[in-house]
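>>> my questions concern the predicted model and sequence given below.
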Amino acid sequence: MNLKHLEYFKVLAQLEHYTLAAEKLSITQPTLTYAISELEKELGTYLFEKNGRNVRLTKYGKIFLKHVENALSELEKGEKKVKELVSPYSGTIDMAFIYTLGSFFIPNLVKNFLNKEKNKNIKFNFSQGTTKNIVKGLKEERFDLAFCSFVEGENDIDFIPILKQELVLIVPKFHSLSKFDSIDLKDTASFPFVYYNSESGIRPVIDNLFKEVNIIPKIACEVEEDSAVVGLVSINYGIAVVPKIWILDHFNIKIIPIKNPQYTRYIYLAYVKNKYISPSANLFKDFVINNCKLNS
């Protein structure tokens, strides 16, 4: 069914006069007559009947008009929505990030971006999760951009290093290890650990640290995100290796630098290679790269 023919039908139904409708549509009257005739052939019924010099809708025309108006209205809304989404300065960005970044890094990054006058009308949809789920969401096109750990073997994803995070040991305030100002990870072998689960991007990193000092950690429990790890450590459920992030300063714990093995974790801006992203998302991507990119 021809979309223009539906628009012509709607205008003719409103004005009930072929000449006036053709003038409003900036087409010839024969063009309008042909369009209505084609619609009627397709539907197998008359949509208009003569009413003096004018025309009026038939019973079937009235029924059809309601659906045409609804359909055209939805199409107009869709067109408006898409134009808003792809506008470089008023679009919406679907962005995901790992839990580690939610309390400080992402809010401040977005704030600095929106503080630029040209960006103030851009909106964000935020999602949090583990690296594994975030990368899955990128490939399923649920997210435009993401901030996560690097994942081996994901050849369709571009990973750009944008942030360094030191890894530290955290223990309860009055734990026997709290007297130390730095620690060798091998000296933690006898203590139970609150550990990140297998969905977390940092899990393989921490596993490798323990392999380097030839110990197998005693895992008291596994959780998904940072605040749960820190909260459980604060009640003496175990100790933990975590990124040195802002949230640590707000719990009753001791933060101890790890002197052996030393490791710096990288956080990456991730997006699908060779995939179209909206102008607003591209604008934010360039902002992040220009302001945060590290030498890998």
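It's in. Numbering: from 1, shown residues only.
>>> use CA for all of it now, contacts and neighbours both
OK.
>>> I figured Tyr268 hits Phe147, correct?
Yes: under the criterion of Cα atoms under 8 Å, Tyr268 is in contact with Phe147, at a separation of 5.5 Å.
>>> more neighbours: which of those two?
Relative neighbour count places Phe147 above the other of Tyr268 and Phe147, with 27 against 23, counting by other Cα atoms under 10 Å.
>>> looking at this, that one is in a strand?
Yes: with DSSP: H, G, I helix; E, B strand; the rest coil as the criterion, Phe147 is assigned to a strand.
>>> what about it, distance to Leu32?
Distance from Phe147 to Leu32, counting by Cα to Cα, to the nearest Å: 54 Å.
>>> tell me where the stretch 151-296 of the chain has helices.
When assigned using DSSP state H, counting those that start in this stretch, the helices of the stretch 151-296 of the chain occupy the ranges 203-212, 226-234, 279-292.
>>> as CSV, those with distance to Leu20 would be great.
Rendered in CSV, the data for these read as follows (distance: least, Cα to Cα, whole Å):
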stretch, distance to Leu20
helix 203-212, 71
helix 226-234, 68
helix 279-292, 41
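>>> let's bring in a second model and compare:
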Amino acid sequence: MNLKDLEYFQALETYHSLTAVAEKFKVSQPTISYALKRLETEFGEALIERDQSHKTTFVTAAGEIVLKSAQRINREWQYAHAEVKLHQQSKMRIGLPPIIGTYYFSKIAQKLVPANLLGNIETVEFGSDELLQQLRLGALDFGIVAATQPVDLAGIRQYELAHYDFVLIEANNQHTPAVTFESLANQPFVVHSRGYLHDEVFRRLSAENSVYPPVAYQTPNVEVLKNMVRSGIGMGFITELALQNHDQDLRVVHLLDDQLPKFRIYFLVRETLPLTNWQNQIIDIFKSEVTTLNS
């Protein structure tokens, strides 16, 4: 079995035609047929069914199992190529959510600059859910993630770097006092899109209090969210991390609920990863934030 056979098989699931796959890869149809035969011999099962009347193919139940493995193998192979390239360039790729990239990462960057290490970092942005999935699949080795509690990922070391309260924000001409979430049943909200921690916590508070405030607008962009609140579209649900000096025209409303979750920032590192000296230096700078948090 070779990786090209798996690539052809994945394409068969998409195109449902040996001829179409052969045209895509600019090879002969027998090349695709032989690749499929090798895979079926390897697994001792038919992986596709042929509809001769329509000259199309369909993946069998056994084929579905192989397909999922093939997708994972090809992802990891592409990841290995990317990681080797980064290693050759002395680059360390760190995944992080946009809100952390915008409002928190500069704090770490200020410590990396004197050590001449900032240029060794390449950041890629994902929502927290997608970032954890990338780590789970092995597509990332390092991440900075937002969560309300320690992350449950096997083989991953984690360090809590900081934590911030969740608060409500409203236009400056509003005068809502501190409130409980339960009292907000009829309050329109501007909230984050699905896949972001803010949305997860907002929905959790809704379920815990059995109140479901109307959502006027959802966005993945924090600045868009704040501008919507400024315009009076609704109240915002946000972490204090994202409130800056230029946001003084927004009014913060604190929640009075007991045991509110916090917006916690964790640095994640794969345990089995062989590290270079400069990578260890970068990790030590991140870990110094843990010392600051606990001091």
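Nice, thanks for sending it over. This is a predicted model, so every value here is computed, not measured.
>>> what's the closest of the helices of the stretch 151-296 of the first structure to Pro161 of the first structure?
Relative to Pro161 of the first structure, the nearest member of the helices of the stretch 151-296 of the first structure by Cα to Cα is helix 279-292, separated by 8.3 Å.
>>> name the residues that touch that closest one?
Counting by Cα atoms under 8 Å, 6 or more residues apart in numbering, the neighbours of helix 279-292 of the first structure from elsewhere in the structure are 85-93, 109, 113, 122, 144-145, 160, 162-163.
>>> what angle separates the longest helix seen in the first structure from helix 279-292?
Longest among the helix segments of the first structure by residue count, using DSSP state H, is helix 59-86. Between helix 59-86 of the first structure and helix 279-292, the angle formed by their directions is 10 degrees, by axes from the mean of the first three to the mean of the last three Cα atoms, to 10 degrees.
>>> flag every buried residue along helix 59-86 of the first structure.
By neighbour count, and taking 16 or more other Cα atoms under 10 Å as the criterion, the buried residues in helix 59-86 of the first structure are Gly61, Phe64, Leu65, Val68, Glu84, Leu85, Val86.
>>> touching, the fifth one and Gly91? I think so.
Yes: applying Cα under 8 Å, one finds Glu84 of the first structure in contact with Gly91, separated by 5.1 Å.
>>> so what corresponds to Val191 of the second structure in the first structure?
When the structures are aligned by TM-score structural alignment, the residue of the first structure matched to Val191 of the second structure is Tyr195.
>>> pretty sure its match sits against Ala240.
Yes: with the criterion set as Cα under 8 Å, Tyr195 of the first structure and Ala240 qualify as a contacting pair; they are 6.4 Å apart.
>>> what do these two both touch?
Common neighbours of Tyr195 of the first structure and Ala240 (Cα under 8 Å, 6+ apart) are Val229.
>>> tell me which residues of stretch 212-229 of the second structure come out buried.
Of the residues in stretch 212-229 of the second structure, those with enough neighbours to count as buried (16+ other Cα under 10 Å) are Tyr212, Pro213, Val215, Tyr217, Gln218, Pro220, Val222, Leu225, Lys226, Asn227, Met228, Val229.
>>> from these, which is closest to Glu42 of the second structure?
Comparing those against Glu42 of the second structure with Cα to Cα places Pro220 closest, at 45.1 Å.
>>> aligned counterpart of the closest one in the first structure, please.
Pro220 of the second structure is assigned Glu224 in the first structure as its aligned equivalent, the criterion being TM-score structural alignment.
>>> distance of Ser278 of the first structure relative to Pro161 of the first structure?
For Ser278 of the first structure, the distance to Pro161 of the first structure equals 22 Å [Cα to Cα].
>>> these two - which one has more neighbours?
Comparing Ser278 of the first structure with Pro161 by other Cα under 10 Å, the one with more neighbours is Pro161, at 22 against 16.
>>> so who does the more buried one touch?
For Pro161 of the first structure, the contacting residues are Tyr266, Ile267, Tyr268, Leu269, Lys293, Leu294, Asn295, Ser296, by Cα under 8 Å, 6+ apart.
>>> which position in the second structure aligns with the first one?
When the second structure is aligned by TM-score structural alignment, Tyr266 of the first structure is paired with Arg264.
>>> the closest residue in space to Ser231 of the second structure that isn't next to it in sequence - how many residues pack around it?
Distance criterion Cα to Cα, 6 or more residues apart in numbering; nearest residue to Ser231 of the second structure, sequence neighbours excluded, is Ala171 at 7.1 Å. For Ala171 of the second structure, the neighbour count with other Cα under 10 Å is 21.
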